[in-house]
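In: got a sequence here, can you build the structure:
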Amino acid sequence: MKRDCHYHPGDPAKWHCADCQLHYCSSCMPDADPLRQHGLCPHCTRPLKYLGAASEVQPFWTRLPAFFRYPFSRDPLTVILVCTLVPLFLTPNLVGLAVSFMLLLALFKYTYAVIRRTADGHMTPPPLSEAYSGSGFAIVLKQAVVFLAMVAATAFATYSLGYLAGLLVMAFAVLALPASIMVLAMEQSVRAAINPMNLALLISRIGWHYFLLYVFLVLLTIASAEAQSFAWSHLDPLIANPLAGFLNSAYTLILFHMLGYLLFEYQEELGFASDLQDENEALPARDRSRGVDADIDMNLKDGRYSRVSAILEETLKRDPHNPVRLAQLFRLCEARNDTDALTRHHVKLMRWMAGERKSKELTSLLDTLENASPDFQLQDPELMVACAEMLFHQGELKRVLQLLKDFHKRFEGSDQIGPAYLLVARTLANGFGQWDKAKSYLKFVQKTCPEPGTQELATLYLQQVDQAQPLKAPKASFGPIDEAGQIGEGRGTQEARSF
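Out: Modelled structure (predicted):
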């Protein structure tokens, strides 16, 4: 039965919590272990039931082309050719008959391996060794016993209860034969494969799909018989016999692959769980961040925003510079108008914004913090300069001046005074044309900031101020600025003059 994930409608469920009555997809449960079929509910922490591919497997009739291609893969085709062609070269004596019989056993042994492998989620055929290894031939003998038991039951019913009863028993045996093959392949038990209650229960759990498959199998049997009859009637026996054997073997593999797929399709109803294996042999390494993403996603969809905030804060304690988590925390706090959280985390949020050049987010955060507390001021001089630099390049000139106001008084002796006031000078000169004010800041830098690089820039900028030229460094220090260092010219002039 197809079930969708509670949190991701449209995605097939892989896990189910009987207590919470919730279904989860693989994205919700990245920390669960599908190989061991172990996972804990993220809500109640109780063990989950693994559903395997029960919710995403396609109905068998949509895969008919794949069923017909199945025998022509390398391994099954080799089995068919060996079992078909080798007997042609054997002499009709006791040894030849024994070898032919063993090849027939190998073919049927391989078909039961097909059922088990398909039911386990492998859509590729079993390896060649499954046919010719020394073990596993008992399953073929058990199937012979099952056939004999069905014939004996029909004869006994006819002899003891009459012709009609025998006919009914034979009809049930024929109808239940595919179910009996499936039970024998999975349980390896003759008793289970001939138990009418087992067979009736299997058929009832699969439902009408079983009867649809039965019709396909009947049609396939008729088609195979007609093809073999045509070969015998119209072709030379040297060609007709191996061709008929080839067709019969290919038909048998198709039939058993379809039976295995039906088990795989109805695994939940039949009480086991398996997943598509061939596409997932190499499982990715566990990534803790995927579990955090899943927890955040589920709690957001449940409306538990405080829980999401707690998850993000806990994650950032372990990894305080994680850009993904910082972005998520900022968006969540903004959506909730959580100024307390923004105030607590503003330093690391601003470092992330400065590093990622998130000027719009920085402006929004500063507005929020200043509205919440008009006296708000950054206390980290290096971060303040980095933020002011980014705002300068984005044309937020008034904000630059506000941010760096009285910088030397607040951070006396800081090595960031020079970079801060060089930036103020560029803002006043390039943005507002206030050359005198810019010159005052530059002379202050020359007087109080002895760092060689700072002194050189201050001297260069003073020469440019004297000629009323835009202030520009020898090399562009930031991409969006043009070679002349022009930015936002004229913007906010009135505000700057009153600053």
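
In: please count neighbours and contacts with C-alpha atoms only from this point.
Out: OK.

In: can you name the element that comes right after the biggest helix by length in the chain?
Out: As assigned by DSSP state H, the longest helix anywhere in the chain is helix 237-265. Downstream of helix 237-265, the first helix or strand assigned by DSSP states H and E is helix 267-270.

In: give the other helices and strands that that following helix contacts.
Out: Packed against helix 267-270, as judged by 3 or more CA pairs under 8 Å, 6 or more residues apart in numbering; DSSP states H and E, are the following elements: helix 196-206.

In: show me what the helix or strand that comes right after the helix it packs on is packed up against.
Out: Later in the chain than helix 196-206, the nearest helix or strand by DSSP H and E is helix 208-234. Helix 208-234 sits against helix 237-265, with contacts defined as 3+ CA pairs under 8 Å, 6+ apart.

In: burial measure for Asp4, as a count.
Out: 19 (other CA atoms under 10 Å).

In: typo on my end, Gly162
Out: Neighbours around Gly162, by other CA under 10 Å: 12.

In: let's see this one next, to set against the first:
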Amino acid sequence: MKHDCHYHPGDPAKWHCSECQVHYCSRCMPDADTHRGRGVCPKCNRNLRYLGAATEVEPFWNRLGAFFRYPFHADPLIVIAICTLVPLALSANIFGLVVSLLLVMALLKYTYEVINRTAEGHMTPPPVATAFTGDGFGIVFLQLLVFVGMGALIASAGMLGGPMLAMIAMAFVILVLPASVMVLAMERSALAAVNPLHLTGLIARIGWPYFLLYGYLVLLTLASGAAQDFALSHFSPWLAGPVSGFLNSTFTLILFHMLGYLLFQYQEELGFASDLQDDSSQQDTTQRDRAPRLDADIDMDLKDGNYDRVQSALISALKRDPDNSHRLEQLYKLLVARNDNAELYRRHVPLLGWLVDHNNGAGIADLLARLEPLNPNLQLDDPELAERCARCLYHQGEYRQALKLLQDFHKRFPDSHTLAPAYILAAQILANGMDQWEKAAAFLGFVKKRCQNHPLHSQVDGFMQQVANREPLKGPRATFTVSD
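Out: Down below sits the predicted model:
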């Protein structure tokens, strides 16, 4: 059953809390371990149930093209070529027979690895080595036992109820054969793969899509048989054998890949969880960075209306990292939305620093307007911050607020290196913004007299000449002449 995330409707859920009865998506659980299926509910701290990709996997009937492309990757093509062409090159003796049987076993082992790998969420084929190495060859003997068991079931039905019951048993065996292959691949048990109750239970949990897939498999088998018959009938014997073997192996891999994908698609109904494993962009879930977890908690708390909790979390985060621009932005937006001017006043210095770093003159003007009723004579104790804020306000057209920040600057910061640029800025505000040329000249005269060692001192005469001519205070024009 498909579930959407409680906090992000439209996003498929990956986790479920049985205590809170809440579904979470990957954005809500950035710190969960998807590889191990471990996650803790951010609400009640109970272990979550991992849903894997069950809620977002694409139905198998929408990806038939991908099934047919599957065998034509490099690894399966190599396996098919080895298992098909090598027996044809061997002599018809005991050695050739043994090698041919071993290659048939390797191909069958590879096809079962395809089922397991696909059910785990790998949509790329297994590497070549899995066909010829490892301990998975026991699956071949288990498959033989399953066939023997099914034959015994049909024979027993014939002995007990005659030909009619035998026909019914055979029809049942044919119907449950794909389910038997899936059970054998998952449980590696021949007994489970021939247990009628086990097989019918799996079919019942999957439902009607099993029968739809069964129809595809029948068509696939008929197409494979027809293609091989055409090859044997129309090609010369030296070519017909390899083509027929290639077609048989190719259609077998397609069939087993489809069975594995059906398990992957209905993993929740079948009681396990897996996710797409071939996405190289997945994050390392072992990272210790708490930032994504905090962002997810903030997002959920905002949607739940827990604004006090969000505010406390942001303040705590800023105590650990006072210069975190992202947290300052979040806190600013939250306090403005809540109209919490008292808290804005307590945090106004770092918030103004964040606003000026982003050249947000409108935000600075709004924040100062909010703080004015609380402190009409508010002055900043940091000369550089005061000058930068005033400059942003000047470019925003907030001339009076800018001048207020620069008021008595020489008295409050007499030895500050920022005094010269602050008063030149005051002159620009008065001249360009307020048409008060005499006051602008006074500020420039102060800079000329008191800031003789400042690098801007050499430009003051140019400013004063512009004031005398009632020209906009833009400073001396740049020159590109090169002295001899």
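
In: ok now the longest helix of the first structure, how far from the chain's centre?
Out: The chain centroid and the centroid of helix 237-265 of the first structure are separated by 36 Å under CA atoms, centre = their mean, to the nearest Å.

In: against which helices or strands is that helix packed?
Out: helix 64-69, helix 74-85, helix 94-119, helix 163-187, helix 208-234.

In: can we see that at 6 Å?
Out: Counting contacts by 3 or more CA pairs under 6 Å, 6 or more residues apart in numbering; DSSP states H and E, helix 237-265 of the first structure is packed against helix 94-119, helix 208-234.

In: and the ones you listed, which is most packed in?
Out: Neighbour counts (mean count of other CA atoms under 10 Å) averaged over each of those peak at helix 94-119, with a mean of 21.

In: what residues sit buried inside the helix or strand following that helix?
Out: Downstream of helix 94-119 of the first structure, the first helix or strand assigned by DSSP H and E is helix 129-132. The neighbour-count check on helix 129-132 of the first structure (16 or more other CA atoms under 10 Å) flags Glu130, Ala131, Tyr132 as buried.

In: and those residues, which is closest to Met150 of the first structure?
Out: Ala131 (26.5 Å; CA to CA).

In: distance check, the closest one against Leu107 of the first structure.
Out: Separation of Ala131 of the first structure from Leu107 of the first structure (CA to CA, to the nearest Å): 6 Å.

In: separation between Leu255 of the second structure and Gln379 of the second structure?
Out: Leu255 of the second structure sits 76 Å away from Gln379 of the second structure, going by CA to CA.

In: do you know which of the helices and strands packed on helix 237-265 of the first structure lies nearest Tyr50 of the first structure?
Out: Distance to Tyr50 of the first structure, taken as CA to CA, is lowest for helix 94-119 among these, at 15.6 Å.

In: just confirm Met29 of the first structure is within a strand.
Out: No - under DSSP: H, G, I helix; E, B strand; the rest coil, Met29 of the first structure sits outside any strand and is assigned coil.

In: list the contacts of Leu201 of the first structure.
Out: Listed by CA atoms under 6 Å, 6 or more residues apart in numbering, Leu201 of the first structure has no contact partners.

In: what does Gln407 of the second structure align to in the first structure?
Out: Aligning on TM-score structural alignment places Gln407 of the second structure opposite Lys405 in the first structure.

In: that match in helix, strand or coil?
Out: Quick answer, by three-state DSSP: Lys405 of the first structure is coil.

In: repeat that for Cys20 of the second structure.
Out: Classified using three-state DSSP, Cys20 of the second structure is coil.

In: so what's the residue count around it?
Out: Neighbours of Cys20 of the second structure (other CA under 10 Å): 12.
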